[in-house]
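Q: quick one: sequence and predicted model below, then my questions.
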Amino acid sequence: MPTDLPTDRDSVDYQLLFECAGAGLVEIDFGGHIRRINPDGAGFFGQTADALKGQSVLDLTYAEDIPRTTEALEQVIRGVVSMAVLEKRYVRADGELLWSRSRVSLLPKRTGPADSVVAVIADITELKRAQQALEALNLSLQATLEGGLLGLGMALEARDLETSGHTLRVMRRSVHLGRALGLDEETLTGLKHGASLHDLGKLTIPDAVLLKPGRLTATEWAIMQRHVQNGYDIAARIPTLSPSALEVVRHHHERWDGTGYPDRREGADIPLLARIFAVCDVYDALTSERPYKRAWPHQRALDEVRAQGGRQFDPQIVDAFLSLDALQVDPAPHP
């Protein structure tokens, strides 16, 4: 007998290994039906090994995961991959939903081509539940952060005598415009946070300057301009605030032609999110009534935004703004 073939004693040892592996082991034929399953695998499914024999693994699989399961089996059978690693859900006999991480590979035969695969099944249900709980907690914390930032921005409106709802309107329009420009969700979150805090630095501006109804003197205007640097310095102390959000706070008064403040940045050197926000902010300021001016009609404000393309604003962002129905995104309408 060739020494590389299992002896009867080896066969007994292999069977013991199969039975006592400490992990779920399942042999599945190329049609997807269970040929053999060890006690750990049967326990995972909440059935006996005899009851599971002959069942299709697809009948035990959560419906949404069936296409991925079929694809993984086909790739192993066709030899596209030597092993497929798959996280998927199964439905136990009692209806409980379980998560597994399975490793699937061909099961060689002593003679002839393989006609089955072996799947090693690890139960990761508790791990997935913990992961989902952490994700839910993260979403809750994110919502709390965003609510706090927006609340702070809206509180600033009261001191600055801004029209009610300015912060919320500009934030929503900015995000809508950013989405139309193809920004991903992480970048849009930075835009949202920066928009909420864009005038944070006005907390440091004296009332005599901030609330003055008439034209500011050169000295007063220099004091007013400090609000972007001061706002940036305050916002930078918020540990979870992204660099892109801080750029909105610092650079939303820069101008495309380089005559803005605080750093006199020019053109594309101005951070993209600040350029997006600036258009929405100015449009809302023009169409809002303030102590020193009446609200401009919608069309007059659009004409002004168009005229400032290439001067105050990025002309491509102006074009996108004017082409959007984002102007109608107005969760806090003007009174």
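A: Thanks, I have the structure now.
Q: from here on, just use CA atoms for contacts and neighbour counts.
A: Noted.
Q: for the protein, which segments count as strands?
A: Secondary structure of the chain (DSSP state E): strands located at 24-29, 34-37, 83-91, 97-106, 116-123.
Q: single out the most deeply packed of these.
A: Of all those, strand 24-29 has the most neighbours on average by mean count of other Cα atoms under 10 Å, namely a mean of 24.
Q: against which helices or strands is it packed?
A: strand 34-37, helix 39-45, strand 116-123 (3 or more Cα pairs under 8 Å, 6 or more residues apart in numbering; DSSP states H and E).
Q: mind putting the ones you listed in a markdown table, distance to Glu304 included?
A: Output for these, formatted as a markdown table (distance: least, Cα to Cα, whole Å):
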| stretch | distance to Glu304 |
| --- | --- |
| strand 34-37 | 71 |
| helix 39-45 | 67 |
| strand 116-123 | 62 |
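Q: the structure to be compared is supplied as follows:
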Amino acid sequence: MSLRLRLFCGIGVFVLFLFLIFSLSAVNQAVEMLEQKELETGQLLNDIIQTEMDAQVNVATVSALTLSNNRQVQQLFAQRDREGLLDLLLPSFRATNNNLAQLQFHLPDSTSFLRLHEPDRYGDSLADIRHTVNECNRTLTRVAGLEEGRSGYGFRVVVPMFWEGKHTGSLEVGTSFGATFLRHLANHVSGEYYVYRIPQVPSVVWEDFQKPGQLIATASLRADSWPLKHEILSRLARGETVFTQSEDNKHHLVLVPFFDYAGVVKGYYKVVMDRSLVTAGIFQMKKNLYTFSILGALVVGILVFIYLGRSLEPIKELVKAMQIVTTGDLNRQIKLKPRRDEIGQLTECFQLMVAKLREIVAALDDAREKQAGYLRDTVLALAAAVEARDVYTINHSQQVASIAKAIGTHMGMSRRQAEQLYFAGLLHDIGKIGIPDFILQKPGKLTELEFSEIQSHTEVGYKILEAAGDIFAPMAPMVKYHHEKWNGTGYPEGLRGEEIPLGAAILAVADAFDAMVSSRPYRNALTEEKALEEIVACSGSHFHPQVVDIFISHYKEIMKQSVAETTAGAIVNPAGPVGRQRQQYMPEMILRPFDYRVRYDGILQAVNDVVLVFSEEMKLIEWNHRAERLYGYTCEEFSRMSAGQLFSSVDSEELEKCMQAQKGIGVFRAKHRKKDGTVFPVEVTNVAFVEAGKKCWLNLVRELEPVLAGEDTA
């Protein structure tokens, strides 16, 4: 296909796209106007319903107050003269029967005394079903609103009755809440009107056909064929007004919840309004606009095709040059004929762009190398912070990482994958930051609760790496699943077989082997021969069979490679405990500038311990939420504090000097002070690093148990 034809097709498609965008925009605006109009109509209907309900209550209120203040009515009721009340009130009640659905008197114990709408029914107790009557007789105040009675829902107003200062009972006036009320509403806005009870709301109605969730009343001759989804019913039950469309989009539904006198949702109005003419109009509008768009695009395309011609030939050369660049070859020299028109300017800009791209790629390569160095420093610091707490596990993570990397290399991993596996090995126990020392260093058998605490370190490590950002993402699953077993009996998720990531399976073998050949407080180290026998014995049950095969068959090469890796990056601990402080040293690389921060704030909040970061002037510059909870200070108060304000007066000067003199990682015990003045013992893992050219200290603080606090820290 020629360049001319390609440009024609491209421009034609673009023009067609513009016309379609215009058409869609016009249709959307029309639809939005319609939906806004429907929304306004629905809101108006909602206001009308609320107004009419209030009007019904007001009518009943006026009648109730008028009768309750009538001296003759008060006297006849106080004398319990039922016949006298009938003679006095029945004629006027029948005359207003269209407005008042019921009028009755109740005794103080909520027993029905007289029903003007059913004179022959009296003497029955309403205490179990008519809560408005109970509340009025109890509080001697007016109670008004919607309530369900034995004959259905109605607008009720109940007022207390008195005679010569003595409470004689209550008077109730009710108005209709049925089809008559709905037909009255339909006079304002046309539509199909239904009233439903909310499903699962208990009912006191006597009739069997009035089940919860069924129709209460309707002003429509049509059966309700517009079902509602459970989600909408849930919103109605929460008291929300809902505007929606039917499934066929031909009807607009207005759903208004109604509340009883106590403010509890009891049901909802359902008003269905026809919108079929509107949807048909929108369909025709779309059809016309799309047709216009296609025809307009064709006309414009033909005009563009006429003016293209030979004038675009020079672009072919530029396209060929661009194709060379898109292959990633920025070193190849691109020669283009010089021109003095716009295409010549484009050619010159393109050549400048290629030169800039060469510079950017070179700068990115340098930045990538620096980023890799900063990442390694961060990983080493985090790994050392874990191992600094236990002299028995010094260099364990380094050895596991080196063995795992060697295994991965022999299994055909790329250099990048092997490096990621190495870093995962360094961090595989980072989750133990949040586990107390008395569990980590316990010489005897762990309790079930203590073992559960140990198991949690895989999840904690995963969360810390996840919070650290995308750069740690490939390592997080390896750390999380390195205690899974091939037969599915491991933790934290009981993965089985190939479900376990390969990196995690390699870490499992490396971790187990190094643990077996290392001494622990609760056992002596095994020989390498015995450890290898255990690894082979557990192949296919605990360990990935292929990983075990590679490890055993290439054992000498793997160990030789791992020893070289471990020697290059080992953490040494020549001093052991000295005085109040147990000093441990990191390689000097930890003090390199820390300009590249890997989601530092995320790491702080993910660590289970209290984290405090001090500046070179010993000012508190960063902390996590756990620090605020432990010390009792607010975020604003912490921002103005120094190290001396957190240390006890006895330890303050000594500890500041200790921290400032430190060049790597140290673990020591001290006493800190809370906001309320309480002094309490802590163990601090102190990490020295340099950020933006200034030395800083990161403290991981763990509050000691009273028994541990009393031990000799020397």
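A: Thanks, I have it. Here the structure is a predicted model, which is why all the values come from computation and not from measurement.
Q: for Thr287 of structure 1, which of the strands of structure 1 is the nearest?
A: Judged by Cα to Cα, the one of these that comes nearest to Thr287 of structure 1 is strand 83-91, at 52.8 Å.
Q: distance between that closest one and the chain's centre?
A: 24 Å (Cα atoms, centre = their mean, to the nearest Å).
Q: angle of it against strand 97-106?
A: 150 degrees (axes from the mean of the first three to the mean of the last three Cα atoms, to 10 degrees).
Q: what are the contacting residues of strand 83-91 of structure 1?
A: By Cα atoms under 8 Å, 6 or more residues apart in numbering, the residues outside strand 83-91 of structure 1 that reach it are 45, 60-62, 65, 69, 72-73, 75-76, 97-106.
Q: try 6 Å this time
A: For strand 83-91 of structure 1, contacts defined as Cα atoms under 6 Å, 6 or more residues apart in numbering pick out 60-62, 72, 97-105.
Q: if we can go back for a sec, could you dump the strands of structure 1 to TSV with distance to Trp296 of structure 1?
A: Converted to TSV, the strands of structure 1 look like this (distance: least, Cα to Cα, whole Å):
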stretch	distance to Trp296 of structure 1
strand 24-29	71
strand 34-37	73
strand 83-91	57
strand 97-106	58
strand 116-123	63
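Q: nearest to Asp281 of structure 1, out of the ones you listed?
A: strand 83-91 (45.9 Å).
Q: quick one, which of the strands of structure 1 is nearest to Arg300 of structure 1?
A: strand 83-91 (56.7 Å).
Q: so which residues of the stretch 51-200 of structure 1 form helices?
A: For the stretch 51-200 of structure 1, the helices defined by DSSP state H, counting those that start in this stretch occupy 57-60, 66-78, 125-160, 166-180, 185-196.
Q: mean shift between the longest one and structure 2?
A: After superposition onto structure 2, helix 125-160 of structure 1 lies on average 1.7 Å away from the residues it aligns with, using mean Cα distance after the TM-score superposition for structure 1.
Q: that helix versus strand 97-106: what angle between them?
A: Going by the same axes, to 10 degrees, helix 125-160 of structure 1 is angled at 120 degrees with respect to strand 97-106.
Q: for helix 125-160 of structure 1, what is the distance to the chain centroid?
A: 13 Å.
Q: what are the buried residues along that helix?
A: Glu146, Leu149, Leu150, Gly151, Leu152, Gly153, Met154, Leu156, Glu157, Asp160 (16 or more other Cα atoms under 10 Å).
Q: helices and strands around that helix, which ones?
A: Counting contacts by 3 or more Cα pairs under 6 Å, 6 or more residues apart in numbering; DSSP states H and E, helix 125-160 of structure 1 is packed against helix 185-196.
Q: where in structure 2 does the helix it packs on fall?
A: Mapping helix 185-196 of structure 1 onto structure 2 (TM-score structural alignment) gives residues 415-426.
Q: what's next to that stretch, contact-wise?
A: If you take Cα under 6 Å, 6+ apart as the criterion, stretch 415-426 of structure 2 is touched by Ala383, Ser397, Gln398, Val400, Ala401, Lys405, Gly408, Met475.
Q: aligned to Leu322 of structure 1, what sits in structure 2?
A: So Leu322 of structure 1 corresponds to Ile552, using TM-score structural alignment.
Q: neighbours of its match, just the number please.
A: When neighbours are defined as other Cα atoms under 10 Å, Ile552 of structure 2 has 16 of them.
Q: ok, now how distant is the residue nearest to it when sequence neighbours are not counted from Met516 of structure 2?
A: Using Cα to Cα, 6 or more residues apart in numbering and skipping residues adjacent in sequence, the residue nearest Ile552 of structure 2 is Leu532, 7.5 Å away. As for Leu532 of structure 2, its distance to Met516 of structure 2 is 9 Å (criterion: Cα to Cα, to the nearest Å).
Q: repeat that for Glu484 of structure 2.
A: From Glu484 of structure 2 to Met516 of structure 2 the distance is 18 Å (Cα to Cα).
Q: more neighbours, those two?
A: Between Glu484 of structure 2 and Met516, Glu484 has the larger neighbour count (other Cα under 10 Å), namely 25 against 20.
Q: counterpart of the more buried one in structure 1?
A: So, by TM-score structural alignment, Glu484 of structure 2 is matched to Glu254.
Q: pretty sure that match contacts Glu266?
A: No. Glu254 of structure 1 is beyond contact range of Glu266, at 7.5 Å (criterion: Cα atoms under 6 Å).
Q: so where do the strands sit in the stretch 201-350 of structure 2?
A: 215-218, 242-245, 251-259, 265-274 (DSSP state E, counting those that start in this stretch).
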